[in-house]
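S.K.: After the sequence you'll find the predicted model.
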Amino acid sequence: MKLSQEQVKQFDDQGYMFFPECFSAEEIALMSIEADNILKMDRPEVWREKSGAPRTGFAAHTFNEVFRLLAHHPRLVEPLQQVFGEPVYVHQFKLNAKAAFTGDVWQWHQDYGTWARDDGMPEPRAMNIAVYLDEVHPFNGALMLVPKSHKHGTLEAGHDLSTTSYPLWTLDESTVTRLCREAEEDGKPGIVAPVGKPGSVLMFHGNLVHGSAPNITPYPRKIIYLTLCAVSNHITKFTRPEFIAHRDFTPIQPVDDGALLEHARAHRVAAE
């Protein structure tokens, strides 16, 4: 999948790109089944909320064939190769869940702030790609973005070790308020929350400020986050477990565009 000049311009200006229903219903059904199974597992890669509900499943692409195919999928890999002008590798792979009623907050933060401080990533030449497995509504913990905030560079942050089960470098209220005010246009708030059906894809800059509210609704929300980094920009510190910050900098070789469908159909036939 190649980006148009208009899409590249929007990314440079706003810090994000959104592609509604980028993956088919059959592809999403396959991934959703695998995600549910992984989030039930008792293994170090699966982190839970203080309530016990699943929060994040790391590195599924290293032990699950469906997610290995997704991490090598051309619809995700090729746009980032285009943006960075070079091959990319998988820095991080997460299954983020917001369980019905108990899904917890993700505080306001920049992803590159963590990659730089904890992993020694030289520059913000890495990007998050979010693949929606459930429908993301405005009310079930949608990801909130502050447009254009990536233009402010890497901001000062504090290391929050207590709010949730996952440590995070977070921004203070005055910084978030200032950035939101600067992003306001035509009387509209300086926050966007891209909502969409399963299969939609959101790509956003490593320095774009974002967060999400708790989910107090009966509608769960699962999103896959694939972080791809330019190979020449690989991390230099290894303070976090390898399943959180990967140390294999091998350039991704994209699979065929139909690889997920081929896998789904082959395994359906085998099961029958």
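M.R.: Thanks, I have it.

S.K.: For the rest of this, base every contact and every neighbour count on C-alpha atoms.
M.R.: Fine.

S.K.: what sits against the residue nearest the centre of the chain?
M.R.: Centroid check for the chain by C-alpha atoms, centre = their mean gives Tyr225 as the closest residue, at 2.7 Å. Going by C-alpha atoms under 8 Å, 6 or more residues apart in numbering, Tyr225 touches 92-96, 128-131.

S.K.: How about it: what's its closest non-neighbour residue?
M.R.: Once flanking residues are discounted, Tyr225 sits nearest to Ala130: 4.6 Å by C-alpha to C-alpha, 6 or more residues apart in numbering.

S.K.: That neighbour - that's part of a helix, no?
M.R.: No. Note on Ala130: no helix contains this position according to DSSP: H, G, I helix; E, B strand; the rest coil, which reports strand.

S.K.: Can you verify my assumption that it contacts His205?
M.R.: No. Applying C-alpha atoms under 8 Å as the test, Ala130 and His205 come out as separate, 11.7 Å apart.

S.K.: What ranges does the stretch 101-250 of the chain have for its strands?
M.R.: Secondary structure of the stretch 101-250 of the chain by DSSP state E, counting those that start in this stretch: the strands cover 106-109, 126-132, 143-145, 158-160, 168-170, 201-205, 210-212, 221-230.

S.K.: Next, format the ones you listed as CSV and append distance to Ala35.
M.R.: CSV is the format used below for these (distance: least, C-alpha to C-alpha, whole Å):
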stretch, distance to Ala35
strand 106-109, 20
strand 126-132, 12
strand 143-145, 19
strand 158-160, 27
strand 168-170, 23
strand 201-205, 17
strand 210-212, 20
strand 221-230, 8
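
S.K.: second one coming, line it up with the first:
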Amino acid sequence: MQESHDNYPTRLDHAIPPIPRVEPTVWGGREHGPLDDDALNAFGAGGYLIRHRALGEDWLPPLNQELNRLGADLDADDPRVVREPGGGSIRSVFEPHLLSDLIAEVVSLDTVLPVARQLLGSDVYIHQARINMMPGFTGTGFYWHSDFETWHAEDGMPAIRAVSCSIALTENYPYNGSLMVMPGSHETFYPCVGATPDDHHTASLVNQRIGVPDQTTLAKVADRCGIDQFTGPPGTALWFDANLLHGSGSNITPFPRSNIFLVFNSVENALVEPFAAARRRPEYLASRAAVPFGSIQASV
């Protein structure tokens, strides 16, 4: 039985107007972490923040080696491995923090975990983690979407109190499929039309069609908010609100792009039953152990 009121109805059989966000974007203050007032205000207004040197240069060679190891060691039929359309190269590997001590250590860095706690104003846990790999020439993009729409509809995340951290492991150029965001779009929830198919995640992780705003809505939001693009050297972190509209184009350049993608949810925002899906998604996509990160590291 659903235990939480639905402030953000979606996956409907008819269109309804956009819904103003109920929750604040920034939950903690200057005294709660490393971000100063300017950074907190920028995140609150735009819904995203770029932090340089989240990883030092000495981290990059071993992490790239770890990506290669994970890709080689995991079985081809492991559901945590998502491939490009047609069964091509690896697109994503989920739960890397449980597969690699090195990546678990990245989560604990002073440049990562305290920022999540400050933005969310509480202890946090990993709702979802993955490595994203966009190979040169053949890497396909991600269509415009709000992550919260999926996490709410298919995972039962009650409130917009989660934040994502994408840490670049390669150079992010304007032309190799780097992430684009619509600044300020996080202030509004855009309900989507279309019921959630059974086992939707098996298709949406490759090419999402359900749970995305229609083109008319996207055009209006882009006209009002504009589009910014995340570029920068390896080691740069992009923090963005769970409800920020974002997407990426395909990579037809020779330059591959990869990143560690961490989703932090407040322990006070534990998942309930899905709001618009018949069953829960697998644990590797949506952890239900709302235990503060750090207290379960002994099992990593």
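M.R.: The structure has been received and is ready for your questions. Since we're looking at a predicted model, the values are computed, not measured.

S.K.: quick revisit: tell me which of the contacts of Tyr225 of the first structure persist in the second structure.
M.R.: Contacts conserved in the second structure for the contacts of Tyr225 of the first structure, counting by both residues aligned by TM-score structural alignment, their matches' C-alpha atoms under 8 Å: 93-96, 128-131.

S.K.: just those residues now: which is nearest Arg48 of the first structure?
M.R.: Asn96 (10.3 Å; C-alpha to C-alpha).

S.K.: what about the residue mapped onto the closest one from the second structure, how many neighbours?
M.R.: With TM-score structural alignment as the criterion, Asn96 of the first structure lines up with Asn132 in the second structure. For Asn132 of the second structure, the neighbour count with other C-alpha atoms under 10 Å is 21.

S.K.: is it true that Asn132 of the second structure touches Glu95?
M.R.: No. Between Asn132 of the second structure and Glu95 there is no contact under C-alpha under 8 Å: 11.5 Å.

S.K.: just the strands in the stretch 1-150 of the second structure please.
M.R.: 19-20, 48-51, 81-83, 90-94, 124-134, 142-145.

S.K.: ok, and which of the ones you listed has the densest surroundings?
M.R.: When the strands of the stretch 1-150 of the second structure are scored by mean count of other C-alpha atoms under 10 Å, the highest mean neighbour count falls to strand 124-134 (a mean of 24).

S.K.: Next, the angle from that strand to strand 257-266.
M.R.: In terms of direction (axes from the mean of the first three to the mean of the last three C-alpha atoms, to 10 degrees), strand 124-134 of the second structure departs from strand 257-266 by 160 degrees.

S.K.: thinking again about what came up before, if I look at the match of Asn96 of the first structure, how far off is Asn64 of the second structure?
M.R.: Taking C-alpha to C-alpha, to the nearest Å as the measure, Asn132 of the second structure falls 12 Å from Asn64 of the second structure.

S.K.: quick one, helices of the second structure?
M.R.: Taking DSSP state H as the criterion, the second structure contains helices spanning 37-46, 60-73, 96-99, 101-107, 113-120, 147-150, 201-204, 215-225.

S.K.: Next one: the aligned partner of Leu109 of the second structure in the first structure from Glu27 of the first structure, what distance?
M.R.: Under the alignment (TM-score structural alignment), Leu109 of the second structure maps onto His73 of the first structure. From His73 of the first structure across to Glu27 of the first structure, the span is 12 Å (C-alpha to C-alpha).

S.K.: which ones are touching the counterpart of Gly249 of the second structure in the first structure?
M.R.: Under the alignment (TM-score structural alignment), Gly249 of the second structure pairs with Ala213 in the first structure. Ala213 of the first structure sits next to 104-107, 141-143 when contact means C-alpha under 8 Å, 6+ apart.

S.K.: go with 6 Å
M.R.: Going by C-alpha atoms under 6 Å, 6 or more residues apart in numbering, Ala213 of the first structure touches 105, 141.

S.K.: And Ala168 of the second structure, by the same measure?
M.R.: Counted by C-alpha under 6 Å, 6+ apart, Ala168 of the second structure has contacts 234-236, 259.

S.K.: Ok, Pro214 of the first structure next?
M.R.: With C-alpha under 6 Å, 6+ apart, Pro214 of the first structure has these contacts: 103-105, 141.

S.K.: do you know how far the closest residue to Asn64 of the second structure other than its chain neighbours is from Ile103 of the second structure?
M.R.: Leaving aside its chain neighbours, Asn64 of the second structure sits nearest to Leu169 (7.2 Å; criterion: C-alpha to C-alpha, 6+ apart). Per C-alpha to C-alpha, Leu169 of the second structure is found 12 Å from Ile103 of the second structure.

S.K.: Looking at the two, which is more packed in?
M.R.: A count of neighbours by other C-alpha under 10 Å puts Leu169 above the other of Leu169 of the second structure and Ile103, at 26 against 19.

S.K.: how about that one, what's its partner in the first structure?
M.R.: With TM-score structural alignment as the criterion, Leu169 of the second structure lines up with Leu133 in the first structure.

S.K.: picking up where we left off before, and the strands of the stretch 1-150 of the second structure as a markdown table, adding distance to Asp223 of the second structure?
M.R.: Formatted as a markdown table, the strands of the stretch 1-150 of the second structure follow (distance: least, C-alpha to C-alpha, whole Å):
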| stretch | distance to Asp223 of the second structure |
| --- | --- |
| strand 19-20 | 18 |
| strand 48-51 | 18 |
| strand 81-83 | 33 |
| strand 90-94 | 31 |
| strand 124-134 | 28 |
| strand 142-145 | 14 |
